[in-house]
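>>> Predicted structure and sequence below. I'll ask about it afterward.
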Amino acid sequence: MNRPAVLAVTLPGATELRLEAEAEVRRRGWTVVNAPAAADLLLVCGVPAGEDAEWVDGIDRSMPEPALRIVAGERGRIAAALDVARRDLMDRAATRREADVADEPGAREHGDRKGHGDGHGRGTHHDSSPPEASDDQSHDHHRMDHGHSDHAVGDEERGHHQPADRGAHTDWLDHEGHGGHMDHMDHMGQHMHAMGEVAGLPMAQRGDDRDELRLDQLHVPIGPALSDWPTGLILRLTLQGDVVQDVEVDHLPVPPGHRPPFWDEPWLRAAQGEEVTRGSAARRRCAAHLDSAGRLLAVVSWDDVAARCRRLRDEVLSGVSREGIGGDLRRTVRRIGRSRPLRWSIAGLGELSADRARAAGVTGPALAADGDAFDRLLMWLSEIERGLEGLDDARPLTPDDWAGPRGRLDGPQPPSRALLDVLPELLTGAEFACARIIVASLDPDLDELALAPVSGAAHA
């Protein structure tokens, strides 16, 4: 328990907490896993309430004893929360070892040793907030929530993958020996919403497939808390064999906040008349694209380069100078863009022409890419390199600059709304194993759905 295995989930509106958590967990060298069964610690970025609390509780119940859940609701307190969580997990592990020794034949009678749990050895949630704050949020356990927050975690170091093939091939993503099987749909069931089920499995129904055959249809919900998955997104897929026949897009409620969506913040603040430098906007754009690229690379199991993208993302956000980061960033971008195995792995998936994108209201990189998942990745990489030159630009950002990382913020709808709207078209007819790649190549930011009208824009 000195280096706990962490399962991190993020709630809508908690992007900044997620980034802080990922950086802190990486600094500690803790392992990040993507399944409850492999986790010692569940780290929730954002404070669960209502529907959020239900599925977080479901994940918690799937974790082995003596697991612990902590909740991070404020910036700057994650490191302290993780320290407390590690100490508590070590205490629980020691208590269980003592109990196991006491239960051995011939051992001295120690009485009823229940440790800190719920009477069954189950890991629990600590709560150092006032009693009146914890009573309404216990969910059958105590919660560790130091003043509404305290803790968080990330997902760079992945474990416990289950490979999924694209066709009959195995995809190795790096000529230098770094690679792995494509890992698109691993452990989806742990975060599925409830549907009609038998023995925990969705019930199949009959339906016509694309070859006019009557085959079983399986209704499979995906999300909202998969690793490397847009926060809060839920897809309800109808499958026949391994082919997606129908798609319904849903999401967790996106709470309105007093702060704009994290990735769009510089442009929205400038539109309100605040003084924002062009360098701040360039850093936010570069970091957003590095975050998206890291997510896509993690989905195809190029984990070492995905982790490098996230490290560079954190350095860009921390204010490292262009000279300090430029060489490493350019090398990483060029390595990704020149990878032939990577191109082969994702080329042809999620084809979205510029005409179709424009008709759907898509703007930004997805429109400019005018192509498939690999083209969209290349567009992110191009914008990262182009933005590198402006990281230290102290000139003010003009109030009429509305080009955020995912598209224009002055259109009739938020950029990510259009990205969600094109998902059914892009996923229908695709192989099930490729669905996560297509989603990751668009990487919609559901926090944008809470955008309020901003003075100076036609719509926001």
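Right, received. Where do you want to start? The structure displayed is predicted, hence computed values, not measured ones.

>>> make it CA atoms for all contacts and neighbour counts henceforth
OK.

>>> Off-centre distance for stretch 27-38?
14 Å (C-alpha atoms, centre = their mean, to the nearest Å).

>>> how long is it end to end?
21 Å (C-alpha to C-alpha, to the nearest Å).

>>> Pull out the buried residues from the lengthiest helix in the chain.
Counting by DSSP state H, the longest helix found in the chain is helix 78-103. Across helix 78-103, burial judged by 16 or more other C-alpha atoms under 10 Å covers 78-79, 81-82, 85-86, 88-90, 92-93, 95-96, 99, 102.

>>> now swap in stretch 320-338 and tell me
320, 322, 326, 329, 332-333, 336-337.

>>> And stretch 17-31, by the same measure?
For stretch 17-31, using 16+ other C-alpha under 10 Å, the buried residues are 17-26, 30-31.

>>> And it, how far out from the chain middle?
13 Å.

>>> go on, stretch 349-362?
On C-alpha atoms, centre = their mean, the centre of stretch 349-362 falls 24 Å from the chain's centre.

>>> With stretch 212-219 instead?
On C-alpha atoms, centre = their mean, the centre of stretch 212-219 falls 31 Å from the chain's centre.

>>> Same question for stretch 281-295.
Using C-alpha atoms, centre = their mean, the offset of stretch 281-295 from its chain centre is 14 Å.

>>> May I see the buried residues of it?
281-295.

>>> Give me the contacts around it.
228-229, 263-264, 266-267, 305-310, 312-314, 316-317, 377, 380-381, 383-384, 387-388, 390-391, 397, 404-405, 440-441, 443 (C-alpha atoms under 8 Å, 6 or more residues apart in numbering).

>>> Return the members of those classed as buried.
Buried among the contacts of stretch 281-295 (16+ other C-alpha under 10 Å): 228-229, 263-264, 266-267, 305-310, 312-314, 316-317, 377, 380-381, 383-384, 387-388, 390-391, 397, 404-405, 440-441, 443.

>>> Among those residues, name the ones in strands.
When the buried ones among the contacts of stretch 281-295 are checked against strands (DSSP state E), the matches are residue 404.

>>> now, which of the buried ones among the contacts of stretch 281-295 lie within helices?
Short answer: those in helices (DSSP H) are 266-267, 305-310, 312-314, 316-317, 377, 380-381, 383-384, 387-388, 440-441.

>>> Residue 19 belongs to a helix?
Yes - counting by DSSP: H, G, I helix; E, B strand; the rest coil, residue 19 is found in a helix.

>>> Strands of the stretch 101-250 of the chain, start to end?
197-198, 201-202, 204-208, 214-222, 233-240, 243-251 (DSSP state E, counting those that start in this stretch).

>>> Residues in contact with the last one: which ones?
In this structure, residues lying in contact with strand 243-251 by C-alpha under 8 Å, 6+ apart are 209, 224, 232-239, 420, 423-424, 427-432.

>>> Against that first model, consider the following:
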Amino acid sequence: MVLRRLAARRPHVLTIAPAPVSPDDLPLRLAVEVELARRRWPSATSPADTDVLLVLGTPGPRLAQVVRAVWATVPAPRVAVGVTTPGAVRSVLDDAAARLAGRGGDTTSDCAVQRQHGRTADTGVGDRADTGVADAQMADLAFYDRDGLALDAVHVALGPVLPHWPAGLVVHATLAGDLVTDARAEVLDVPATVGPGSRGRSPLGPDRTRLDILTRVLGLLGADHLAARARDLRDHDPEPGELTTFGRRLARHRPLRWATRDIALVGGPVEERTVEQRVLALARALGGSLAPPVRPTPEKATQAMIGLELGAARLALAAMDPDTTLGAGPVAAYAPPQGEVTHHHHH
């Protein structure tokens, strides 16, 4: 009873969104973020932290597998809901809160989950390795850390359900300790190539695109007040001078610069050479009527993660903000060479 009341009062919401290939996908994500901020409902950090599983749009077959796998790990009391239009966001969230308050345990039947998330096949969740739901393989390949100790190579799929992570993106990475030694991009349910007219488009406009990127970077850094301010400026019409003032505040923010200073962006996916330079460029351009920032393809952005520690790699990816509408093509799951012993680890 107590858990049910607490969950209904301020439920933790885990959102799952497809890559924004439809004109309605991006406005829907923004509408959800605005409404969650208005209600002060916190974002869930993992399935175990989730009260409401909120699915945006209409997932394709691969993302639908992710939804099923995630739902299987969400503890009760729990609710799964879907929303396809910005105008329905409030009513959907009201319904989720009411269902949480009404009864404990599962408040969405298996059949309802199948209907909401496009499921038409079996009820198992054995596809985790293919969906990118944190399924890792540890191989007997020796890497050497800075102190000369040999480390096992861990092959892991990162995404697509992570906080401040590009929608629909899965990064197939090899880790030696916490160092990314190899990385390949996959965008779920998006073809390898799209029409040439879509490259470089910025549906949000220059300043809102910059603020959207800054919201993710600041959120990953734990700068919640700055992230909330960036999101508020993105979602509303700022007064004259507000964007410039906020940009100057970020540029002078020493902890922000210190936290991003030594994170290199190797391979030229964007104009800036470090995450610090990228953040400064985004901040200083606010309110300046400049062209939208360069957003690399998922392949190039993922390659720039190689050589970085995992936390820094996530910051670099958020700062680059790869355009997942461009697709990344199919990526085969990691398969160790014959005779190599592997161990499976689920996180």
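Looks like it came in fine. The structure displayed is predicted, hence computed values, not measured ones.

>>> circling back to that earlier point, the buried residues of stretch 17-31 of the first structure into TSV, with extra columns for distance to residue 348 of the first structure?
Below are the buried residues of stretch 17-31 of the first structure laid out as TSV (distance: C-alpha to C-alpha, whole Å):
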residue	distance to residue 348 of the first structure
17	34
18	31
19	31
20	34
21	34
22	31
23	33
24	36
25	35
26	33
30	36
31	33
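
>>> Nearest to residue 258 of the first structure among these?
residue 17 (15.5 Å; C-alpha to C-alpha).

>>> which residue lines up with the closest one in the second structure?
Structural alignment (TM-score structural alignment) places residue 17 of the first structure against residue 28 in the second structure.

>>> how about the spatially most central residue of the second structure, what does it touch?
Nearest to the mean C-alpha position of the second structure, counting by C-alpha atoms, centre = their mean, stands residue 165 at 1.8 Å. Contacts for residue 165 of the second structure (C-alpha under 8 Å, 6+ apart) come out as 159, 216, 318.

>>> redo that, cut-off 10 Å
158-159, 216-217, 220, 314-315, 317-318, 321 (C-alpha atoms under 10 Å, 6 or more residues apart in numbering).

>>> Please pick the buried ones from these.
By 16+ other C-alpha under 10 Å, the contacts of residue 165 of the second structure give 158-159, 216-217, 220, 314-315, 317-318, 321 as buried.

>>> my guess is residue 57 of the first structure meets residue 50, correct?
No - in this structure residue 57 of the first structure lies outside contact range of residue 50 using C-alpha atoms under 10 Å: 11.0 Å.

>>> Comparing the two, which shows the higher neighbour count?
Remark: of residue 57 of the first structure and residue 50, residue 57 carries more neighbours, 15 against 9, as counted by other C-alpha atoms under 10 Å.

>>> Disregarding residues adjacent in the polypeptide, which is nearest to that one?
residue 139 (7.2 Å; C-alpha to C-alpha, 6 or more residues apart in numbering).

>>> and the one you found, how many residues sit next to it?
14.

>>> from what I can see it touches residue 69, true?
No - using C-alpha under 10 Å, residue 139 of the first structure is not in contact with residue 69; the gap is 11.6 Å.

>>> Which neighbours do those two have in common?
56-57, 125.

>>> Any chance of the residues you listed in TSV with distance to residue 243 of the first structure as columns?
As requested, those are arranged in TSV below (distance: C-alpha to C-alpha, whole Å):
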residue	distance to residue 243 of the first structure
56	30
57	31
125	41
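
>>> Which of the residues you listed fall within helices?
56-57.

>>> hey, where'd the helices end up in the stretch 51-200 of the first structure?
For the stretch 51-200 of the first structure, the helices defined by DSSP state H, counting those that start in this stretch occupy 51-61, 78-103, 131-134.

>>> For the ones you listed, give me a markdown table that also has distance to residue 3 of the first structure.
As requested, these are exported to a markdown table (distance: least, C-alpha to C-alpha, whole Å):
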| stretch | distance to residue 3 of the first structure |
| --- | --- |
| helix 51-61 | 19 |
| helix 78-103 | 8 |
| helix 131-134 | 28 |
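
>>> Nearest to residue 416 of the first structure among these would be which one?
Closest among the helices of the stretch 51-200 of the first structure, using C-alpha to C-alpha: helix 51-61, at 21.0 Å.

>>> Which strands and helices lie in contact with that closest one?
Using 3 or more C-alpha pairs under 10 Å, 6 or more residues apart in numbering; DSSP states H and E, the elements in contact with helix 51-61 of the first structure are strand 5-10, strand 41-45, strand 68-72.

>>> so which of these gets nearest residue 205 of the first structure?
Nearest to residue 205 of the first structure, of those and by C-alpha to C-alpha, is strand 5-10 at 32.0 Å.

>>> So what does residue 186 of the second structure match up with in the first structure?
Using TM-score structural alignment, residue 186 of the second structure pairs with residue 250 in the first structure.

>>> Distance of residue 150 of the second structure relative to residue 316 of the second structure?
Applying C-alpha to C-alpha to residue 150 of the second structure and residue 316 of the second structure gives a distance of 26 Å.

>>> So for the two, which residue has more residues nearby?
Between residue 150 of the second structure and residue 316, counted using other C-alpha under 10 Å, the more crowded position is residue 316 (26 against 14).

>>> so is the more buried one in a helix, a strand, or just coil?
Per three-state DSSP, residue 316 of the second structure ends up helix.

>>> and the counterpart of it in the first structure, what does it touch?
Per TM-score structural alignment, the equivalent position to residue 316 of the second structure in the first structure is residue 438. Counting by C-alpha under 10 Å, 6+ apart, residue 438 of the first structure touches 184, 296, 346, 348-351, 372-374, 423, 426-427, 430.

>>> cool, now which of those residues survive the switch to the second structure?
Cross-checking these against the second structure gives 296, 346, 349-351, 372-374, 423, 426-427, 430 as conserved contacts, using both residues aligned by TM-score structural alignment, their matches' C-alpha atoms under 10 Å.
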